[in-house]
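1. Can you look at this prediction? I've put the sequence above it.
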Amino acid sequence: MKPMYDDRKWTPEHVQKALDIISRAHHKKTSFVRALDKSVYWIALFIAIIGNFAVSIILIPFLMVLSGVFLYTIIVILGLAIGFLFEIIIRDIEHLEIHHHLIIALIIPFIVVFNLVIITQLADYWENLLQISNPQSPLIVGIVYGVSFIVPYFYYHFFRFRTVFK
């Protein structure tokens, strides 16, 4: 593990001392605690993905009832909120390294595409079942939600701290 940010306040000695402390603390952990540390990442990622899919399903009634700017405002707010939650969960897991962020950066587009499929298929199903003529395109709603969901993660890691792909 080496520092990822260029901080002029830390001397190389300070950085090395901090890394030594972290290394000693890591080696003092029991094997159970180390395994638990690694599983926290995957459990948090799984819960965030499930929560994201639940929000996608919750979007369906809004899609069928609302229209115009009000609909897209709610979708953007929901997407940003869930995206920020996802990003905060991932950021707060202490042991994440670059390869973890690369995995997340690859998983997020799949989550967005899967959400597009869920929103589109379920909205079409319910519109046909209830015989509702809805002028909103579920595909566009899904894209707006997906982009809103992705923005917090990419903003934080690419523009704010530039931690990924460095």
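-> Arrived safely, thanks for sending.
2. Every contact and neighbour count from this point should use C-alpha atoms.
-> OK.
3. for the helix ranked longest in the chain, packing partners?
-> Counting residues, the longest helix found in the chain (DSSP state H) is helix 31-65. When contacts are defined as 3 or more C-alpha pairs under 8 Å, 6 or more residues apart in numbering; DSSP states H and E, helix 31-65 sits against helix 68-92, helix 98-130.
4. which stretch among the ones you listed comes nearest Ile58?
-> Comparing the helices and strands packed on helix 31-65 against Ile58 with C-alpha to C-alpha, the closest turns out to be helix 98-130 (9.3 Å).
5. Which positions within the helix or strand that that closest one is followed by qualify as buried?
-> Next helix or strand after helix 98-130 toward the C-terminus (DSSP states H and E): helix 138-154. Neighbour-count burial for helix 138-154 flags 138-139, 141-150, 152-154 (criterion: 16 or more other C-alpha atoms under 10 Å).
6. ok, structure two:
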Amino acid sequence: MNDLRKKWSEKEISEAKKIIDSRHLKDKSRSLAHMNKVIYWTVLLVMIIGNFIVSMALIPFLLLIDKLTLNVVIVFIGLGMGLLFNLLINDIEHIDEKHHYIAAIMLPLLAVVNFFLMMEVSEYIGNKLELPVVRESALLIGLLYAAAFLLPYLRNVFFSGKLKYK
């Protein structure tokens, strides 16, 4: 009965806190690292598909709005998709530096390709329907979208110190 009423010393309390904290921070399973990689590649695939859908959804706008409005719309959509991507990537806890580089290079390149395809398809549709098409450079529109898309991610990477430059 006396054992139940025993008071802990400061040293014992401190030691117990250390044990609890170290167990909380230490991942005992190897599956978490593997699961993070699966989640990472799934997020990249979803963002690639999302970028393609967004670029195809913009085709009617290309046929109906002027250059300035189109550029503003593309920047806002790029920022929105970039914020979504940044949110998803930041929720994955343990991804390597190389995965950040892959994401930072692959997604904008694919966005430029998507927007190039979008411009070609919109020009084709515009010609078939005899509508005036915004004669903006497909590369310029793709780069504008890619820059807006990358802005939230790069801001987070540079200011959070996730990538270390030697």
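-> Received the coordinates, thanks. Just so it is clear, the model here is predicted, and its values are computed rather than measured.
7. most tightly surrounded among the helices and strands packed on helix 31-65 of structure 1?
-> Mean neighbour count, computed with mean count of other C-alpha atoms under 10 Å, is highest for helix 68-92 among the helices and strands packed on helix 31-65 of structure 1, reaching a mean of 17.
8. What is the mean deviation of it from its aligned residues in structure 2?
-> Superposed on structure 2, helix 68-92 of structure 1 shows a mean distance to its aligned partners of 1.3 Å (mean C-alpha distance after the TM-score superposition for structure 1).
9. Need the residues that contact that helix.
-> 41, 44-45, 48, 52, 55, 59, 62-63, 141, 144-153 (C-alpha atoms under 8 Å, 6 or more residues apart in numbering).
10. If we use 6 Å, what do you get?
-> 48, 145, 148-149, 152-153 (C-alpha atoms under 6 Å, 6 or more residues apart in numbering).
11. Work out which residue lies at the spatial centre of structure 1.
-> By C-alpha atoms, centre = their mean, structure 1 has its centre lying nearest to Phe86, at 3.7 Å.
12. Just tell me what that one corresponds to in structure 2.
-> Here Phe86 of structure 1 is matched to Phe85 in structure 2, going by TM-score structural alignment.
13. do Phe114 of structure 1 as well
-> Superposed on structure 2 with TM-score structural alignment, Phe114 of structure 1 falls opposite Val113.
14. How about that match: what's its closest non-neighbour residue?
-> Nearest residue to Val113 of structure 2 in three dimensions, chain neighbours excluded: Gly142, at 7.1 Å (C-alpha to C-alpha, 6 or more residues apart in numbering).
15. The one you found contacts Val112, doesn't it?
-> Yes - contact criterion C-alpha atoms under 6 Å: Gly142 of structure 2 and Val112 qualify, at 4.0 Å.
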